[in-house]
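Chemist: here is a sequence together with a model predicted from it:
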Amino acid sequence: MSDQTSPEPAVLTRREGAVCILTLNRPTQRNSVNLDLTRDLRAAVKAFEADDSLQVAVLQGAGKVFCAGMDLKFIGDPASKEVISGEGRFAGFVDLPRRKPVIAAVHGAALAGGLEIMLACDMAVAERSARFGLPEPKVGLVAAAGGIMRLAARLPAAKARELVLTGRSFDAEEAERLGLLTRVTEDGGALAEAMRLAEEIAANAPLSIRAAMEILRAAERASEADRWADSERVLPQLLTSDDAREGPLAFVEKRAPRWSGR
């Protein structure tokens, strides 16, 4: 897989041996997800999957954060439908079929859709100062891109409900304690540590890794199909509500939202 060239895409790709490094590349927008990033990430992951010389991918963010979620200025755009529910669902990634492992290398923050992207990866390495959370209720939305259902599947029910319903952020220490992180590094070390993990995996037999991934994903998907159906039923009702319009508008205008409950 060759590196992409100018004009600079929303997702950069490069390779180191059998490892593909994917970089979300909207740093001035905190790598928030829009249509360009969605299409570029989907295409990059498909290219990684199709290249038999690549065994593992590492996904990172350019700039100060991993990913701040969906670009809220893009919510009302008709093209947002592709970002949310197109092939691969959110960001073209969170439900995109894959045979190979992807490791998230998180620095700064993985919030809202950014955390959902991290949770869709197979493993995650994060720096000690990284922050996580699903703050969608604070802007009149809901974490329907896999965040709620994956936290519900991986955490004790009481803790999953607390994090989902309060929308509070939490640090890497708590994320590791909850089992959401594979490794925690000092600041500045996430990519290097993710690469060490990726190279350790890539040194193994490719067919063994893909067979193991298939078994792991089969176990996960046994329950995911119904959860995605529930998500698709709830989300359209919410997105057409007055509150779903008010929340992002208040965020952009830097004011407190005025909820109507409609």
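Modeler: Looks like it came in fine. Numbers count the residues shown, from 1 in each chain.

Chemist: could you use CA atoms for every contact and neighbour count after this?
Modeler: OK.

Chemist: counting neighbours, what do you get for Q237?
Modeler: Q237 has 10 neighbours, counted by other Cα atoms under 10 Å.

Chemist: all strands for the protein, in order.
Modeler: Ranges of strands within the chain are 11-16, 19-24, 56-61, 102-106, 109-111, 123-127, 131-133, 169-171, 183-185, based on DSSP state E.

Chemist: then this one, side by side with the first:
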Amino acid sequence: MTATDAPPTGLQAERRGSVLLLAVDRPERRNAIDLPTATAIAGALDTFDADESLRVAVFTGRGGIFSAGMDLKAYTETGDRPIDPARGGFGIVRQPPRKPIIAAVEGAALGGGFEIALACDLVIAGEGARFGLPEVRRGLLASGGGLLRLPALVPRNIAMEAVLTGAPLTARRCAELGLVNRIVADGAALGAALELAAVIADNAPLAVQASKRIVLEAADWPHEEQFDRQEAYVEQVRSSADAREGAAAFLEKRRPQWRNR
């Protein structure tokens, strides 16, 4: 395991084979995100998207806490909000990576922390994890995607209660609602997320990325146009060298050698 670069302030970025591990490391601030950390997250995701050898990312927080969201102390002292011009709040919520990203959540994922998890494609949580949008209790709005993504993922009234009360949801409740893919013992979320990332990374990268794009974009496609609109993505993958390699590997009973083309 080697670091992709010297760890930037507030963030550790580590390459583990074809998986990029991003870990917020600000335990003294409960892994709250300040502007330098948001900038580092955005830069790491830019690297992730551009590097063909990296196929899946895992996002987590060190010290048993996912993230308490925006660093309010830094905000009150400097007025700087943790927003990247391109990727938005916390360096991710406006423009998540085009490749799959998994949240490994331990402890609190509150405010922007919950919004980061909502921006990820999959969520693995320790059984003691808590998810919430307490912004209304602080005179703020959950404008980092909480008010937009949560109602799209759970029933309207459940989302409404969460955003109007600011009360947290347990990992078990989030799993019941479909927000969490798997619950594991406390302390095991990162290991489980890395195992899941390895499974995804073994698959054809072009097919994985196109599949993610269709799932996300199809929600806005008119029903009668959905098959036509996905055809451009399907044809690009179907005509790729990796599609031929996948078929050949299946017939020859060997592991495919993906070339990302």
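Modeler: Good, I have the coordinates. Keep in mind the model is a prediction, meaning the values are calculated, not measured.

Chemist: adding mean neighbour count and distance to D230 of structure 1 as columns, could you present the strands of structure 1 in TSV?
Modeler: Below are those laid out as TSV (neighbours: other Cα atoms under 10 Å; distance: least, Cα to Cα, whole Å):
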stretch	mean neighbour count	distance to D230 of structure 1
strand 11-16	19	30
strand 19-24	23	29
strand 56-61	27	28
strand 102-106	28	26
strand 109-111	27	22
strand 123-127	26	25
strand 131-133	24	21
strand 169-171	16	25
strand 183-185	21	32
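
Chemist: and these as JSON lines, adding distance to R177 of structure 1?
Modeler: Below are the strands of structure 1 laid out as JSON lines (distance: least, Cα to Cα, whole Å):
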{"stretch": "strand 11-16", "distance to R177 of structure 1": "31"}
{"stretch": "strand 19-24", "distance to R177 of structure 1": "27"}
{"stretch": "strand 56-61", "distance to R177 of structure 1": "22"}
{"stretch": "strand 102-106", "distance to R177 of structure 1": "16"}
{"stretch": "strand 109-111", "distance to R177 of structure 1": "17"}
{"stretch": "strand 123-127", "distance to R177 of structure 1": "13"}
{"stretch": "strand 131-133", "distance to R177 of structure 1": "13"}
{"stretch": "strand 169-171", "distance to R177 of structure 1": "10"}
{"stretch": "strand 183-185", "distance to R177 of structure 1": "11"}
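
Chemist: which one of the ones you listed lies nearest to C67 of structure 1?
Modeler: Among the strands of structure 1, the nearest to C67 of structure 1 by Cα to Cα is strand 109-111 (5.2 Å).

Chemist: what lies in contact with the closest one?
Modeler: The set of residues external to strand 109-111 of structure 1 that reach it, using Cα atoms under 8 Å, 6 or more residues apart in numbering, is 65-69, 118, 130-135, 169.

Chemist: quick one: it to structure 2 mean distance?
Modeler: Taken against structure 2, strand 109-111 of structure 1 registers an average deviation of 0.4 Å after superposition, with mean Cα distance after the TM-score superposition for structure 1.

Chemist: how distant is that strand from the center of its chain?
Modeler: Its chain's C-alpha centre and that of strand 109-111 of structure 1 lie 9 Å apart, by Cα atoms, centre = their mean, to the nearest Å.

Chemist: swap in stretch 104-111 of structure 2?
Modeler: The answer for stretch 104-111 of structure 2 is 12 Å, by Cα atoms, centre = their mean.

Chemist: quick one: residues contacting the residue lying closest to R149 of structure 2 once chain neighbours are set aside.
Modeler: Closest residue in space to R149 of structure 2, ignoring its immediate chain neighbours: L118 at 6.7 Å, by Cα to Cα, 6 or more residues apart in numbering. For L118 of structure 2, the contacting residues are 145-146, 149-150, 179, by Cα under 8 Å, 6+ apart.

Chemist: and which of the contacts of strand 109-111 of structure 1 is nearest I21 of structure 1?
Modeler: Nearest to I21 of structure 1 among the contacts of strand 109-111 of structure 1: F66, at 13.6 Å, using Cα to Cα.

Chemist: how close does that closest one get to Q4 of structure 1?
Modeler: With distances taken as Cα to Cα, to the nearest Å, F66 of structure 1 is found 20 Å from Q4 of structure 1.

Chemist: and the helix or strand encompassing E245 of structure 2, which residues are buried?
Modeler: Assigned by DSSP states H and E, E245 of structure 2 falls within helix 241-252. By 16 or more other Cα atoms under 10 Å, the buried positions in helix 241-252 of structure 2 come out as 242-243, 245-246.

Chemist: now swap in stretch 62-77 of structure 1 and tell me
Modeler: 62-63, 65-72, 74-75.

Chemist: and those residues as TSV, adding distance to E162 of structure 1?
Modeler: Converted to TSV, the buried residues of stretch 62-77 of structure 1 look like this (distance: Cα to Cα, whole Å):
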residue	distance to E162 of structure 1
A62	30
G63	30
V65	24
F66	23
C67	22
A68	20
G69	20
M70	22
D71	25
L72	24
F74	28
I75	26
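
Chemist: from the residues you listed, pick the one nearest V164 of structure 1.
Modeler: G69 (15.1 Å).

Chemist: need the nearest residue in space to that closest one, chain neighbours excluded.
Modeler: The nearest residue in space to G69 of structure 1 (Cα to Cα, 6+ apart) is G113, at 3.8 Å.

Chemist: again with R62 of structure 2
Modeler: Nearest to R62 of structure 2 is D25, by Cα to Cα, 6+ apart, at 5.3 Å.

Chemist: residues near that neighbour, how many?
Modeler: Going by other Cα under 10 Å, the residues that sit close to D25 of structure 2 add up to 25.

Chemist: that one: what's it in contact with?
Modeler: Contacts of D25 of structure 2 by Cα under 8 Å, 6+ apart are 10-12, 31, 61-63.

Chemist: the same query, at a cut-off of 10 Å, please.
Modeler: 7-12, 31-33, 37, 60-63, 65-67 (Cα atoms under 10 Å, 6 or more residues apart in numbering).

Chemist: now I103 of structure 1
Modeler: 21, 56-60, 118-125, 182, 191, 194-195, 197-198.

Chemist: from S32 of structure 1, how far off is it?
Modeler: 19 Å.

Chemist: doesn't E136 make contact with S169 of structure 1?
Modeler: No: with contact defined as Cα atoms under 10 Å, S169 of structure 1 does not reach E136; the gap is 11.2 Å.

Chemist: need the overlap of contacts for those two.
Modeler: The contact lists of S169 of structure 1 and E136 share 111-112, where a contact means Cα under 10 Å, 6+ apart.

Chemist: where do the helices sit along the stretch 1-150 of structure 1?
Modeler: Ranges of helices within the stretch 1-150 of structure 1 are 35-50, 80-85, 113-120, 147-154, based on DSSP state H, counting those that start in this stretch.
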